[in-house]
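In: fold the following.
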Amino acid sequence: MRPAMLLPLIAFAMAGCAQWEKPGATPQMRDATLARCEAAAFNMARPENITVMTDRGGWVPGSRECRGEGPNRRCRETQGYYRGPSYSTRDQNEPVREAFVEDCMRRDGWVLR
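Out: From the prediction side, this is the model:
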C-alpha cells in the first residue's frame, strides 16, 4: 500500500479513539481551534475529486456443482460472465488537509490523545 493511501487510513483509525487535548482548555476552545484549522486547511487544499478504479473486473468463470451419488447424481452448471470494472471518487487533497489540520493544532499547543 502506498504511503499516500495509508495516511487517511491511519487518521480514520485514530479519529474514533483519539481527541485533541490541551491543559486548561475547554471543549469549546478545542472546537473553535479545530474549526479555524479546518477552514485554513480547506482554503489551502480545496477538494479535488478524481475517479479511481476500485476493481478492474474481468472474466468470472462458470462453475459446476454436483450432489448425490450414482443415478441420483444431479449437477448444476452456471455460465461464466464478464464483470466490468468498478469506479469510485476520491478526494486526492484529503491527506494534505488532514496533515495541515494536525500541524495547525499542534502548533497551537494541542496534543492528540
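In: C-alpha from now on. contacts and neighbour counts both.
Out: Will do.
In: would you list every one of the helices in the chain?
Out: Counting by DSSP state H, one finds helices in the chain at the ranges 3-15, 27-44, 94-107.
In: now the longest one against helix 94-107, angle please.
Out: With axes from the mean of the first three to the mean of the last three CA atoms, to 10 degrees as the basis, helix 27-44 and helix 94-107 are set at 140 degrees to each other.
In: which strands or helices does helix 27-44 pack on?
Out: Using 3 or more CA pairs under 8 Å, 6 or more residues apart in numbering; DSSP states H and E as the contact test, the elements touching helix 27-44 are helix 94-107.
In: before we go on, could you also do this sequence so I can check it against the first one:
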Amino acid sequence: MDNGFATQRHRGRALLAFCLLPVLAGCTTWVKPGADEAAADAAQTHCKAVSYGQLPAQMQSSTTRGASYSERKKCEKNSPNGCTKSGNRYYAIIKTSSDANSEGRDAIFRDCMYQAGWRPE
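Out: Coordinates of the predicted model:
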C-alpha cells in the first residue's frame, strides 16, 4: 500500500514555510518619531546591505526520503527528483535548500535598525 502521508506532511511544511515567509522576510513595520515612509525604506535598505555585507547568503542543500511506494513506476511518476530503493520499497527523493546565515543576518538587521533609532511597531 502506498503511503502518501509523508508527501502530505512535506507539502504541509512547505505551506507553513510559505505562510511564514513574509514574517521572516522582514515585513515588520519600523517606526521612528518624525520619520516618514521614505526614511524607513532608506534605513531598511541600508541595514539589509549591512547585514548581507557581514553575513552573505550561505545556501545549503539537503536530500531526504519522502513518500513510500511499492512500485518503482509509481514512485518515479510522483517524484520529480527521482527515487531510491530500500528493502522492497521505493522512496521519493526530496531536495531542499536553505540559507544557513538567514537567522544571524536577521539579528544584524534588527540591531542596525535599533541603533539607528527605529523600533518595530
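In: still on that earlier bit, I'd like the helices of the first structure laid out as a markdown table, including mean neighbour count and distance to Arg74 of the first structure.
Out: Formatted as a markdown table, the entries for the helices of the first structure read as follows, by neighbours: other CA atoms under 10 Å; distance: least, CA to CA, whole Å:
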| stretch | mean neighbour count | distance to Arg74 of the first structure |
| --- | --- | --- |
| helix 3-15 | 12 | 48 |
| helix 27-44 | 15 | 62 |
| helix 94-107 | 18 | 54 |
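In: out of these, the one nearest Glu21 of the first structure is which?
Out: Closest of those to Glu21 of the first structure is helix 27-44, at 7.5 Å (criterion: CA to CA).
In: OK, contacts around the residue of the second structure most remote from its centre?
Out: In the second structure, the residue that sits farthest from the middle, by CA atoms, centre = their mean, is Gly34; the gap is 34.4 Å. With contact taken as CA atoms under 8 Å, 6 or more residues apart in numbering, Gly34 of the second structure is in contact with no other residue.
In: the first structure: which residue goes with that one?
Out: The alignment partner of Gly34 of the second structure in the first structure, by TM-score structural alignment, is Gly24.
In: same check on Gln58 of the second structure?
Out: In the first structure, the residue matched to Gln58 of the second structure (TM-score structural alignment) is Glu48.
In: now the residue lying closest to that match once chain neighbours are set aside: how far from Glu102 of the first structure?
Out: With CA to CA, 6 or more residues apart in numbering as the measure, Asp91 is the residue that lies nearest to Glu48 of the first structure, at 5.2 Å, once sequence neighbours are left out. Distance, Asp91 of the first structure to Glu102 of the first structure, using CA to CA, to the nearest Å: 18 Å.
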